[in-house]
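**Q** next comes the sequence, and after it the predicted model I'd like to discuss.
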Amino acid sequence: MKIFSLVLPLAGLVLLAGSCTVKSTENKSETAARQVPVVNLTVMDTTIYKEYIADIQARKNVELRSRLSGFLEKVYVDEGAIVKAGQILFQVNDEEYRADAAKAEAALNNAIAEAKKVELEKERTKKLVEKNIVSETEQELIAVQHRASLSKVAEAKAVLNQAKTKLAQTSIRAPFNGRIDRILLKTGSLLEEGALITSISDLSTLNVYFDISEAEYLTLASDTNFSNNSFNKEVKLLLANGQEYPHTGVAQIVESEFEPNTGSISLRARFPNSDGLLKHGASGRIAVPISTGSTKFVHQKAVFEIQDKTYVYVLNDDDTVKMQPFRAGQRVGHYYVVEDGLNENQRIVYEGVQGLRDGMKVRAVAKK
């Protein structure tokens, strides 16, 4: 009897353990379905832009170089200063050039005096010939001397003009209204002819250049604004930090032929720069509108790529998921444009697609 009393409790324990195992399996089966957020495609009436690398240049940008050799005597402006056309910016020591100008002026005066002397002699000889005191040969000789003296006067004037030009070039002036760049040489520096001192830019309006392919050019040519190779299209400028420039520009075709190596052609867009935000040589991107109207979008979190193809997981009616390819257009913010392969009625897994597989049963919840 003692033996039976031991066996019965053990059998009860076995039955109890079996019962717990069944309940645990049932609970696990109930919670096996993974919870995933689902959304529909986003449909918006919007304008799609295509972006191009931009080359930003000032309307005018020139280097200021010394035309003469000499010491940089004075610097009248600071780096980054706004200057006016004709304003003196730098002064090269002019003592040597003043001396050359004075010497040339003296030489001119001597040449003029010599020419006057010969002219008087010419008049005197003419009267003597009329009185048959001297021969006509003497008159011809003095006429030749007079022409030679006039040539010397002209030569002396040219030398003086050259000396005055060099003297004027000792004052380096602003060629137009603009802003001074960094000054590379300081007061007292020895300048060689052609030495770069700084550069000046007219930043009131900036030209932004970008290249498009021949196929893109032909697409733009189908625009109603394109007529007789005259094209004007409003575009946006995106700055290096991703922000949009507050003013729009107008793009125009500025080249008459395609680059043979790249098959591209350049367009130029002009942007106002009254606040001086844009600088010569800055970088950015041009956004050109390529389509307008109702467009389908899918969030980037729902999209994944396999071998250069884009996919999403769509939810079937039986709450299983299926991997579906689609043709993605360009990216706009956090969304991809859906060009083909998906429709507005499909439910798409919003995020967490890494652990999913075809046919997996899930518990869908609407994305808030």
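**A** Ah, there it is.
**Q** CA atoms for contacts and neighbours, from now on please.
**A** Will do.
**Q** so how far is residue 195 from residue 332?
**A** Residue 332 sits 48 Å away from residue 195, going by Cα to Cα, to the nearest Å.
**Q** and for residue 296?
**A** Computed with Cα to Cα, the distance linking residue 296 and residue 195 is 59 Å.
**Q** who's more crowded, those two?
**A** The neighbour count for residue 296 versus residue 195, taken as other Cα atoms under 10 Å, is higher for residue 296 (20 against 17).
**Q** shouldn't that one be within a strand?
**A** Yes: under DSSP: H, G, I helix; E, B strand; the rest coil, residue 296 sits within a strand.
**Q** and the nearest residue to residue 340 once chain neighbours are set aside, what helix or strand is that in?
**A** Nearest non-adjacent residue to residue 340, counting by Cα to Cα, 6 or more residues apart in numbering: residue 327, 5.1 Å away. Assigned by DSSP states H and E, residue 327 belongs to strand 321-332.
**Q** return the set of buried residues in stretch 312-321.
**A** Of all the residues in stretch 312-321, those buried under the rule 16 or more other Cα atoms under 10 Å are 312-315, 320-321.
**Q** got a list of contacts for it?
**A** Stretch 312-321 is contacted by residues 38, 302-304, 322-326, 346-349, 353, 356-364 when judged by Cα atoms under 8 Å, 6 or more residues apart in numbering.
**Q** dropping in the other structure now:
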Amino acid sequence: MKRISVFAGALALLCLISCTNKKEEKEEAEKFVVTNPIKIDTSFTKQYVSQIRSVRNIEIRAQEKGYLQNIYVDEGQYVKAGQLLFRIMPGMYQAELLKAQAEAKGAEIELQNAKSLADKNIVSKNEQALAQAKLEQARAEVALAKLHLSFTEIRAPFSGTIDRIPLKLGSLIDEGELLTSLSDNSQMFAYFNVSEPEYLDYQTHIKDRANTKVSLLLANNEVFKFKGNVEVIESEFNNETGNIAFRARFPNTDKLLKHGETAEVQMIVPLKNAIVIPQKATYEIQDKKYVFVVNKNNVIESKEITVTGEIPDLYVIASGISVDDKILLEGVQKVKDDDKIKYEYVSPNEVITHLRLKAE
């Protein structure tokens, strides 16, 4: 019986020691690090969905009706300006040209006869003038026939890459029917939409920017190796979206970019008096970001924030909190609303300094 009492006492002592240790660990765990948002002048890279367009992209269509006699190029082929692409069967147009040339020859003979008779006063000068007008009309018919015949040969108006060719040899073609498209991909345009506030900031601070260079993030999440330059801003805002279109030009010497491609333009946006917080102070629920704010009674409360930009290790905040709010920096996964905590305050400058050192 004595042994049982000793054993029970020892067990109680162990439980007491264990509970004391757990309580101490809990008290230690309840000490959190708190800081403030900070207001700074900075810049961040913002991404805009863009549409890639060739500097020149046209549809090549038939200007005459007839059978497709020859196709001299293939899909995806690079062609030079003036190169022959297609031929429409020219027989009818050649015949029309021969007919027009014959009529012009006859008109020349009639003019010579009328001139000879007019010189001898056998016919009036009006007869000679009528013969001259008939010759000019015949020559115009020759020129028109030559033009129609030339339309049976479709040539590249500029150097570029051939797109899909939907028709095959022998197809009957109507006037205006699509034969293919031609793209000049030596340089590319990236069109992207910018909101009115961002447009105003851009125009206001453009003199403070080193340049108007932008980058292009491709669909495979790789950055295009050539920088682009913002060169055009449209003259009007879209009333439905409140956006205005920017256009950046990119060199494309490797021909990697293609007409119709999608990408994201990365533009450096300058910010004055921007409110920033460490990214690690936030948590996310259903694509919304939150922080824990500590009130004057040391009780925490979650607040939704709107992030307008991202810098390495930092978020630029548009709304939700102010620089006067104390926010939980670490341990956001260990607490919940209405928890009362003990904390150690660290100045935001010190926090940012350590973040930068860590990044380096």
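**A** Received it, and whenever you're ready, just let me know what you need. If you're wondering where the values come from, they're calculated on a predicted model, not measured in any experiment.
**Q** TM-score for these two?
**A** Once superposed, the chains reach a TM-score of 0.76 (TM-score structural alignment, normalised by the length of the second structure), with 339 aligned residues with a Cα RMSD of 4.1 Å.
**Q** which among the contacts of stretch 312-321 of the first structure count as buried?
**A** Applying 16+ other Cα under 10 Å to these, the neighbour count classes 38, 302-303, 322, 325, 347-349, 353, 356, 361-362, 364 as buried.
**Q** with distance to residue 66 of the first structure and secondary structure added, can I get those in TSV?
**A** As requested, those are arranged in TSV below (distance: Cα to Cα, whole Å; DSSP: H, G, I helix; E, B strand; the rest coil):
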residue	distance to residue 66 of the first structure	secondary structure
38	70	strand
302	62	helix
303	60	coil
322	73	strand
325	65	strand
347	71	strand
348	68	strand
349	68	strand
353	66	helix
356	71	coil
361	79	strand
362	77	strand
364	75	strand
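**Q** skip the chain neighbours and tell me the closest residue to residue 71 of the second structure.
**A** residue 86 (4.7 Å).
**Q** please say which position in the first structure that neighbour maps to.
**A** Aligned counterpart of residue 86 of the second structure in the first structure: residue 90 (TM-score structural alignment).
**Q** just to check, its match is in contact with residue 168?
**A** No: using Cα atoms under 8 Å, residue 90 of the first structure is not in contact with residue 168, being 11.8 Å away.
**Q** whereabouts in the second structure does stretch 186-205 of the first structure align?
**A** Using TM-score structural alignment, stretch 186-205 of the first structure corresponds to residues 168-187 of the second structure.
**Q** ends of that stretch, what's the gap?
**A** Stretch 168-187 of the second structure has an end-to-end distance of 31 Å (criterion: Cα to Cα).
**Q** residues making contact with that stretch?
**A** Stretch 168-187 of the second structure is contacted by residues 54-71, 156, 158-167, 249-253, 255, 257-259 when judged by Cα under 8 Å, 6+ apart.
**Q** mind listing which of the residues you listed are in strands?
**A** 54-61, 66-71, 160-162, 249-251 (DSSP state E).
**Q** so the match of residue 86 of the second structure: helix, strand or coil?
**A** What three-state DSSP gives for residue 90 of the first structure is strand.
**Q** ok, now the one 10 residues further on?
**A** For residue 100 of the first structure, the reduced secondary structure class is helix; criterion used: three-state DSSP.
**Q** what residue of the second structure takes the place of it?
**A** Matched by TM-score structural alignment, residue 100 of the first structure corresponds to residue 96 in the second structure.
**Q** the stretch 51-200 of the second structure: helices as residue ranges?
**A** Secondary structure of the stretch 51-200 of the second structure by DSSP state H, counting those that start in this stretch: the helices cover 91-119, 125-150, 196-205.
**Q** what about residue 90 and residue 168 of the first structure, which has more around it?
**A** With neighbours defined as other Cα under 10 Å, residue 90 of the first structure and residue 168 compare such that residue 90 has more, 20 against 15.
**Q** tell me the contacts of that one?
**A** With contact set as Cα under 8 Å, 6+ apart, residue 90 of the first structure has these partners: 72-77, 171-173.
**Q** contacting residues around the closest residue to residue 210 of the first structure other than its chain neighbours?
**A** In space, and not counting its chain neighbours, residue 210 of the first structure is closest to residue 54: 5.0 Å by Cα to Cα, 6+ apart. Neighbouring residues of residue 54 of the first structure by Cα under 8 Å, 6+ apart: 208-210, 283-286.
**Q** just say helix, strand or coil for residue 54 of the first structure.
**A** Classification of residue 54 of the first structure by three-state DSSP places it in strand.
**Q** wait, the residue nearest to residue 340 of the first structure sits on residue 308?
**A** No: using Cα under 8 Å, residue 327 of the first structure is not in contact with residue 308; the gap is 10.8 Å.
**Q** which of these two has more neighbours?
**A** Between residue 327 of the first structure and residue 308, counting by other Cα under 10 Å, residue 327 is the more crowded of the two (14 against 7).
**Q** any idea how far residue 117 of the first structure is from residue 23 of the first structure?
**A** The value you get for residue 117 of the first structure to residue 23 of the first structure, if Cα to Cα is used, is 135 Å.
**Q** and for the nearest residue to residue 42 of the first structure once chain neighbours are set aside, the neighbour number?
**A** Nearest non-adjacent residue to residue 42 of the first structure, counting by Cα to Cα, 6+ apart: residue 297, 5.0 Å away. Using other Cα under 10 Å, the number of residues around residue 297 of the first structure comes to 23.
**Q** can you check residue 254 of the second structure too?
**A** Neighbours of residue 254 of the second structure under the rule other Cα under 10 Å: 9.
**Q** how close does the aligned residue in the first structure for it sit to residue 206 of the first structure?
**A** By TM-score structural alignment, residue 254 of the second structure lines up with residue 275 in the first structure. Residue 275 of the first structure sits 12 Å away from residue 206 of the first structure, taking Cα to Cα as the criterion.
**Q** mind listing what's buried in stretch 317-328 of the second structure?
**A** Buried, per 16+ other Cα under 10 Å, within stretch 317-328 of the second structure: 317, 321, 325-328.
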